[in-house]
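In: quick one, structure for this:
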Amino acid sequence: MSHMVSATELAELRSSGVRILDVRFRLDQPDGRSDYLEGHIPGAVYVDLESELSRPGRSDEGRHPLPSTEHVQDAARSWGLNDGDVVVVYDDYRGLAAARAWWLLSRGGVDVRVLDGGWAEWQAAGGDVETGSAEFTPGTVTLTDIAGDSLTIDEAAAFPESGVLIDARAPERFRGEIEPLDPIAGHIPGAMNLPMGVHLREDGTLRDLDSLRRNFADVGIGNETPVAAYCGSGITAAHTALVLAEVGIDAKIFHGSWSQWSNTPGRPIAKGEHTS
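Out: Here you go, the predicted structure:
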């Protein structure tokens, strides 16, 4: 089963009571509520990534620490979710924030998909638009443990010995040429660089499955390869995990990602191209 839905498919699902979550977030505009209020898919509930899909933490926990199951469950109930609901999530920037919601909710046992192409694709398809806040009744959903597929920093360090650790950041950040957000430039030793953008078409939708499989094969990943992903703070890595799931490959995520690694004294730093 695909983890994605098209705008056309979502329009059809709306008549069956699907729950829709609007997870707009960008680094330059982390609070997307104002954009949500100006226009969103009818019935969509706004989700705040930083307060509901993350938690406050120390610098050595990374910029977007993994929240507890109870924290996400409380948030999901506040969005009106109930056990058995089908959920579709979307955002307005390349599917990154939506993928974070997909990861946490799917690990919690929710049937959740991502709108391929997000808000832009919905608009391009001529979908209906609603303004203001959606009305809904708080729900009673119960989530299972969301942390089982999240690596600790020590597990991430050891992962290249037994599988492929993907660094989903831009190549220049991987090589250590620039670092706009974290205190040290570089990457985790043994990691392989596979920027998330290679999986997307210009319109922000996913490329065909054969192209996605070739992307992963280029860094040594096949159907049986143990795979984990990290990025700057664990958001983009969720998108890589989503794409892997779409081609039938399970992945783990190092949620602390580079922001945790670079803020933890004593961790080795690699620079340049792929290393081992």
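
In: going forward, measure contacts between C-alpha atoms and count neighbours the same way
Out: Will do.

In: where along the stretch 51-200 of the chain do the strands fall?
Out: 86-90, 111-115, 164-167, 192-193 (DSSP state E, counting those that start in this stretch).

In: as CSV, those with mean neighbour count and distance to residue 102 would be great.
Out: Shown next, in CSV, are those (neighbours: other C-alpha atoms under 10 Å; distance: least, C-alpha to C-alpha, whole Å):
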stretch, mean neighbour count, distance to residue 102
strand 86-90, 24, 7
strand 111-115, 23, 6
strand 164-167, 27, 19
strand 192-193, 24, 23
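
In: touching stretch 182-193 from outside, list them.
Out: Contact with stretch 182-193 is made by 157, 160, 164-169, 171, 173-179, 219, 232, 258-259, 261-263, 268-272, 274-276, as judged by C-alpha atoms under 8 Å, 6 or more residues apart in numbering.

In: what comes up buried for it?
Out: Using 16 or more other C-alpha atoms under 10 Å as the test for burial, stretch 182-193 gives 182, 184, 185, 186, 187, 188, 189, 190, 191, 192, 193.

In: ok, back up a step: filter the contacts of stretch 182-193 to the buried ones?
Out: With burial judged by 16+ other C-alpha under 10 Å, the buried subset of these is 157, 160, 164-169, 171, 173-176, 219, 232, 258-259, 261-263, 270-271, 274.

In: okay, the buried residues of stretch 182-193 in a markdown table with distance to residue 90 next?
Out: Formatted as a markdown table, the buried residues of stretch 182-193 follow (distance: C-alpha to C-alpha, whole Å):
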| residue | distance to residue 90 |
| --- | --- |
| 182 | 27 |
| 184 | 32 |
| 185 | 31 |
| 186 | 31 |
| 187 | 29 |
| 188 | 30 |
| 189 | 33 |
| 190 | 33 |
| 191 | 29 |
| 192 | 28 |
| 193 | 26 |
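
In: restricted to helices, list those.
Out: Judged by DSSP state H, helices contain none of the buried residues of stretch 182-193.

In: what is the neighbour count of residue 17?
Out: Residue 17 has 11 neighbours, counted by other C-alpha atoms under 10 Å.

In: now do residue 248
Out: Count around residue 248 with other C-alpha under 10 Å applied: 15.

In: now residue 69
Out: 19.

In: ok, it - contacts?
Out: By C-alpha under 8 Å, 6+ apart, the contact list for residue 69 reads 108, 143, 144, 145, 146, 147.

In: spatially, which two of the residues you listed are the most separated?
Out: Farthest-apart pair in the contacts of residue 69 is 143 and 147; separation 11.3 Å (C-alpha to C-alpha).

In: I'd like the structure of this one too, to check against the first:
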Amino acid sequence: MSILISVEELAERIHAGSNNIILACLWEAHSGSGFPAFNSEHISTSRFCDVALALSSVPSSKTGRNPLPTKANLDRWFRRWGLDSKRQVVVYDNFKGLYAARAWWVLKWAGVEDVVYLDGGQKLWEAKGHQTLGGPGNLSTPGDLTADLGHMPTATIEDVKAHNGILLDAREANRFAGRKEFLDLKAGHIPGAVNVPSRDLLQEDGTFKSAEELREIFANVGITSADNVIAYSGSGNHSAQAIIAMNIAGIGTPRHYVGGWSQWCADPKNPVERGE
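Out: The predicted model follows:
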């Protein structure tokens, strides 16, 4: 089953009147800009996905900045979106693909089988000359899906501590090396981790690099299979994008430590490593 959908293919489907469910994945809770941005402009037929409220739980030092959502919360949003087993879900954002990647991973984890990621997102959609609309978006129709958690492999902080394989950190190089940190309590990374910044997996237009290029990038840090790999980032967004890239490359799906650096560094007992 495909992971990506191109801007051109989505435009053709919308023009033909297809019944895709399109979710615009924007960040609302912290910035307050998600729904106003959606209301200002979005891809035709989209429905608003508040990433912070729909795809996360309440943050804490024990769970990290963006812990996984509960079944009850996802069920509410599934009803709001009208998710249906007979309709494909397309996720996109107007940022760097990070929120769409989280949506793809969380929905797959919650048992939604047919989810695709718009390659290049709204920025490429507009760059290709496709129009956007304003307003509250499409009204949902009743769907038949409810959340069935656990369909993607995950790792706990205890799993990470006991791990003897490859630990993949998908944050940017400066955060990994501990040269800067603007989101979490400490700078650095989990000892022993290797770094593949998720931005290095994308081309200049925001689309993913080819499968061959991605395989080479991951092979450079010793990853040729998802077996015995745990991926993490700050709180599960960059790492979700890396997991998509690993699937495009044919490497497979690693375990995902969603608590990530935000959970790890909040405990003063956990060791911190800095440097490349």
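
In: TM-score for these two?
Out: Comparison of the two superposed chains (TM-score structural alignment, normalised by the length of the first structure) gives a TM-score of 0.92, and 271 aligned residues with a C-alpha RMSD of 1.9 Å.

In: ok, back up a step: okay, residue 143 and residue 147 of the first structure: which has more neighbours?
Out: It is residue 143, of residue 143 of the first structure and residue 147, that has more neighbours when counted by other C-alpha under 10 Å, with 22 against 17.

In: can you pull the contacts of the more buried one?
Out: 69, 70, 73, 105, 108, 109, 110.

In: my read is that residue 126 of the second structure contacts residue 133, right?
Out: No: Residue 126 of the second structure lies out of contact with residue 133 (C-alpha atoms under 8 Å); the separation is 11.2 Å.

In: tell me where the first structure has helices.
Out: Counting by DSSP H, one finds helices in the first structure at the ranges 7-13, 33-38, 49-52, 69-78, 96-107, 118-124, 153-158, 171-174, 209-217, 236-246, 257-261.

In: buried stuff in the second one?
Out: Spelled out, that is helix 33-38 of the first structure. Applying 16+ other C-alpha under 10 Å to helix 33-38 of the first structure flags 33, 36 as buried.

In: with stretch 190-208 of the first structure instead?
Out: 190-197, 199-200, 204-206.

In: in the second structure, what range does that stretch match?
Out: Aligning stretch 190-208 of the first structure against the second structure (TM-score structural alignment) gives residues 192-210.

In: quick one: what's aligned to residue 52 of the first structure in the second structure?
Out: Under the alignment (TM-score structural alignment), residue 52 of the first structure maps onto residue 54 of the second structure.

In: contacting residues for residue 123 of the second structure?
Out: 94, 95.

In: just tell me what it corresponds to in the first structure.
Out: Under TM-score structural alignment, residue 123 of the second structure pairs with residue 120 in the first structure.

In: cool, and residue 275 of the second structure?
Out: Superposed on the first structure with TM-score structural alignment, residue 275 of the second structure falls opposite residue 272.

In: that match is in contact with residue 175, isn't it?
Out: Yes: between residue 272 of the first structure and residue 175 there is a contact under C-alpha under 8 Å: 4.1 Å.

In: so which of the strands of the stretch 51-200 of the first structure comes closest to residue 48 of the first structure?
Out: strand 86-90 (12.3 Å).

In: whereabouts in the second structure does the closest one align?
Out: Residue span in the second structure matched to strand 86-90 of the first structure, by TM-score structural alignment: 88-92.

In: chain center to the matching stretch, what's the gap?
Out: Counting by C-alpha atoms, centre = their mean, to the nearest Å, stretch 88-92 of the second structure is centred 12 Å from the centre of its parent chain.

In: stretch 117-131 of the second structure too?
Out: Averaging C-alpha positions (C-alpha atoms, centre = their mean) puts stretch 117-131 of the second structure 17 Å from its chain's average.

In: and what of stretch 51-61 of the first structure?
Out: The answer for stretch 51-61 of the first structure is 15 Å, by C-alpha atoms, centre = their mean.

In: next, the distance between the ends of it.
Out: The first and final residues of stretch 51-61 of the first structure sit 16 Å from each other (C-alpha to C-alpha, to the nearest Å).

In: in it, what's buried?
Out: For stretch 51-61 of the first structure, by 16+ other C-alpha under 10 Å, it's 52, 53, 54, 55, 59, 61.

In: so the fifth one is in contact with residue 265, correct?
Out: In this case it means residue 59 of the first structure. No: Residue 59 of the first structure sits out of contact with residue 265 when judged by C-alpha under 8 Å, with a separation of 11.3 Å.

In: how much space separates the equivalent of residue 251 of the first structure over in the second structure from residue 53 of the second structure?
Out: When the second structure is aligned by TM-score structural alignment, residue 251 of the first structure is paired with residue 254. In this view, residue 254 of the second structure and residue 53 of the second structure are 25 Å apart by C-alpha to C-alpha.

In: how about residue 203 of the second structure, what does it touch?
Out: With contact taken as C-alpha under 8 Å, 6+ apart, residue 203 of the second structure is in contact with residue 209.

In: apologies, that question was intended for residue 137 of the first structure.
Out: Per C-alpha under 8 Å, 6+ apart, neighbours of residue 137 of the first structure: residue 80.

In: and it, what's its match in the second structure?
Out: Here residue 137 of the first structure is matched to residue 141 in the second structure, going by TM-score structural alignment.

In: same thing with residue 37 of the first structure?
Out: Residue 37 of the first structure maps onto residue 39 in the second structure when the alignment is built from TM-score structural alignment.

In: now that match. Nearest residue, chain neighbours left out?
Out: Using C-alpha to C-alpha, 6 or more residues apart in numbering and skipping residues adjacent in sequence, the residue nearest residue 39 of the second structure is residue 135, 4.7 Å away.

In: and the gap between that neighbour and residue 47 of the second structure?
Out: From residue 135 of the second structure to residue 47 of the second structure the distance is 11 Å (C-alpha to C-alpha).

In: please apply the same query to residue 29 of the second structure.
Out: In terms of C-alpha to C-alpha, residue 29 of the second structure sits 17 Å off from residue 47 of the second structure.

In: comparing those two, which shows the higher neighbour count?
Out: residue 47 (23 against 13).
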